[in-house]
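# Whatever this is, show me its structure:
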Amino acid sequence: MMMVMMMMMGVKGQVYFRGDCPMTPIIKDFDWERYLGRWFEQERYFVGFQEVGRCFSYTYIKDDKTGKISNRGDYWDIFLSRTTELTGDVTAKRPYSAPNFLTLTFPSVPVIEDDYQVLATDYDSWTLEYACVPKPIGHTRNVWILTRSPHPPYHVIGEAKTTLISLGIDVKFLEKQDTSCFKHY
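Now for the predicted structure:
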């Protein structure tokens, strides 16, 4: 199963766009302390490697001794019919000039390195994570709407989508994700 996930991680974004990756905002005062904790996936663009599961959540954890940030992804594995987790290390590419531009690596699989960013967040209800990958012709994008609650009120998703629209990110490619199994873990 892990091998299938590894192979699929090479397939980053499947929503193609013309031209270069658009400019995105830098959150100069990005607050890791407020961002830490669990986020539940609500909507996203299609991402091939996530087809192995449903009910994805991500928990950002700070090691008190080293200060390092990790991201533990939990999901219901549709092949194994059980909860699975995958933990990676998160680093800011430019911690002082662009602290919301991040890199996710997996120590057990050194060939995997994914760049993404926190596009916008209110820290308490929703966050928008985003990745843009240049291609020889055009680029691909991934967008995730994550929330603190596994079953947020409608207005929380509405605020997140309104923010995406204001940033010029197309919401028509967002797909609602299965959240029914969050009660299992």
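# Please make it C-alpha for all contacts and neighbour counts, starting now.
Fine.
# does the residue positioned nearest the centre of the chain sit in a helix, a strand or a coil?
Centroid-nearest residue in the chain: residue 129, 4.8 Å away (criterion: C-alpha atoms, centre = their mean). Secondary structure for residue 129, judged by DSSP: H, G, I helix; E, B strand; the rest coil, is strand.
# So the residue lying closest to it once chain neighbours are set aside versus residue 170, what's the distance?
Spatial nearest neighbour of residue 129, excluding adjacent residues (C-alpha to C-alpha, 6 or more residues apart in numbering): residue 118 at 4.6 Å. Distance of residue 118 to residue 170, computed by C-alpha to C-alpha, to the nearest Å: 16 Å.
# Give me the more crowded residue out of those two.
residue 118 (22 against 13; other C-alpha atoms under 10 Å).
# Could you say which helix or strand holds that one?
strand 109-121 (DSSP states H and E).
# That strand: how far from the chain's middle?
Relative to the centre of its chain, strand 109-121 is centred 8 Å away, using C-alpha atoms, centre = their mean, to the nearest Å.
# Give me the packing partners of that strand, helices and strands only.
Under the contact criterion of 3 or more C-alpha pairs under 8 Å, 6 or more residues apart in numbering; DSSP states H and E, strand 109-121 touches strand 98-106, strand 126-134.
# one more to put side by side:
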Amino acid sequence: MSPSCFVLLLLLPLISAQTVRWGRCPSPPVQPDFKLQEYMGKWYEIEKIPAYFSYGKCIEANYLLRNDGTVLVRNSQVVNGTRMEVEGTAKLMDPREPAKLGVSFSRFIPYRPYWVLTTDYTNFTVVYSCTEMFGVGHIHFAWILSRSPSLPDETVQRCKEMLMREGIHVAAMKPTKQDCAPEEDHDGSGEKEN
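I've put the predicted structure just below:
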């Protein structure tokens, strides 16, 4: 057994909740002329390829541009009736490709890809992330996000078709429930709504 396959077998318990594919990551085109400032604000998760770190409901992402050009990322989800929140940082990995960001939720964890494949800034966005594993496979994630808690079915379908055209398998995508009571929800600033 090759060392790469052995390491992959050791990681199977960790990655079992992920979508693992053989081969290298796809390299889909990203949003041309991406405008980071217009992307800031609250996004609701509509559908996603399952992720071990995102298992609740009413999942939201809030982005705030900092003075140093990095982005404060505040992700939250409701688990067992309680809203849980985590903060991280996103940054441009290459100024020549502004739609290809990296995001990290700990200074001990390397930045992971956060590629904005398409967005209209006011209604929806499609985000993709892929990390290769020792040249034999990759773990990938995809999200369809919206500025509101729901999107028309036809918009969701168009987003999925775009992902499929780029070789990204969407069969595992699952809708995210956005049905929280007001006491479970908040405005994304870390403060509860009254």
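# for the first structure, what spans make up the helices?
In the first structure, the helices defined using DSSP state H lie at 2-9, 32-35, 154-166.
# Neighbours of residue 97 of the second structure, how many?
15.
# Which residue in the first structure aligns with it?
Residue pairing (TM-score structural alignment): residue 97 of the second structure is matched to residue 98 of the first structure.
# measure the residue sitting furthest away from the middle of the first structure to residue 93 of the first structure for me?
Within the first structure, residue 65 marks the point farthest from the mean C-alpha position, 25.4 Å out by C-alpha atoms, centre = their mean. From residue 65 of the first structure across to residue 93 of the first structure, the span is 21 Å (C-alpha to C-alpha).
# what does residue 54 of the first structure give?
Distance from residue 54 of the first structure to residue 93 of the first structure, by C-alpha to C-alpha: 29 Å.
# more crowded one of these two?
Using other C-alpha under 10 Å, the more surrounded residue of residue 54 of the first structure and residue 93 is residue 54, with 20 against 16.
# which one in the first structure is aligned with residue 31 of the second structure?
Per TM-score structural alignment, residue 31 of the second structure is aligned with residue 27.
# can you tell me which residues contact its match?
98, 99, 100, 119, 120 (C-alpha atoms under 8 Å, 6 or more residues apart in numbering).
# Across to the second structure, which of these hold up?
Contacts conserved in the second structure for the contacts of residue 27 of the first structure, using both residues aligned by TM-score structural alignment, their matches' C-alpha atoms under 8 Å: 100, 119, 120.
# Name the member of those with the most neighbours.
Sorting these by how many neighbours each has (other C-alpha under 10 Å) puts residue 100 first, at 26 neighbours.
# My guess is that one contacts residue 127. True?
No. Distance between residue 100 of the first structure and residue 127: 11.6 Å, which falls outside the contact criterion (C-alpha atoms under 8 Å).
# Now list whatever residues contact both of the two.
118, 119.
# Which position in the first structure pairs with residue 108 of the second structure?
Correspondence of residue 108 of the second structure to the first structure, assessed by TM-score structural alignment: residue 111.
# who touches its match in this structure?
Residue 111 of the first structure makes contact with no residue under the criterion C-alpha under 8 Å, 6+ apart.
# do you know how far it is from residue 49 of the first structure?
Using C-alpha to C-alpha, residue 111 of the first structure is found at 15 Å from residue 49 of the first structure.
# Ok, residue 87 of the first structure next?
Separation of residue 87 of the first structure from residue 49 of the first structure (C-alpha to C-alpha) stands at 15 Å.
# Equivalent analysis for residue 146 of the first structure, please.
17 Å.
# With residue 172 of the first structure instead?
Taking C-alpha to C-alpha, one finds residue 172 of the first structure at 21 Å from residue 49 of the first structure.
# In terms of neighbours, single out the busier of these two.
residue 49 (17 against 7).
# so that one makes contact with residue 11?
Yes. The criterion here is C-alpha under 8 Å, and residue 49 of the first structure meets it with residue 11 at 6.9 Å.
# Who are the contact partners of residue 26 of the first structure?
Counted by C-alpha under 8 Å, 6+ apart, residue 26 of the first structure has contacts 98, 99, 100, 101, 119.
# possible to save these as CSV with distance to residue 44 of the first structure?
Listed next are the contacts of residue 26 of the first structure as CSV, based on distance: C-alpha to C-alpha, whole Å:
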residue, distance to residue 44 of the first structure
98, 23
99, 23
100, 19
101, 19
119, 13
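# What's the local residue count around residue 19 of the first structure?
Look at residue 19 of the first structure: counted by other C-alpha under 10 Å, it has 13 neighbours.
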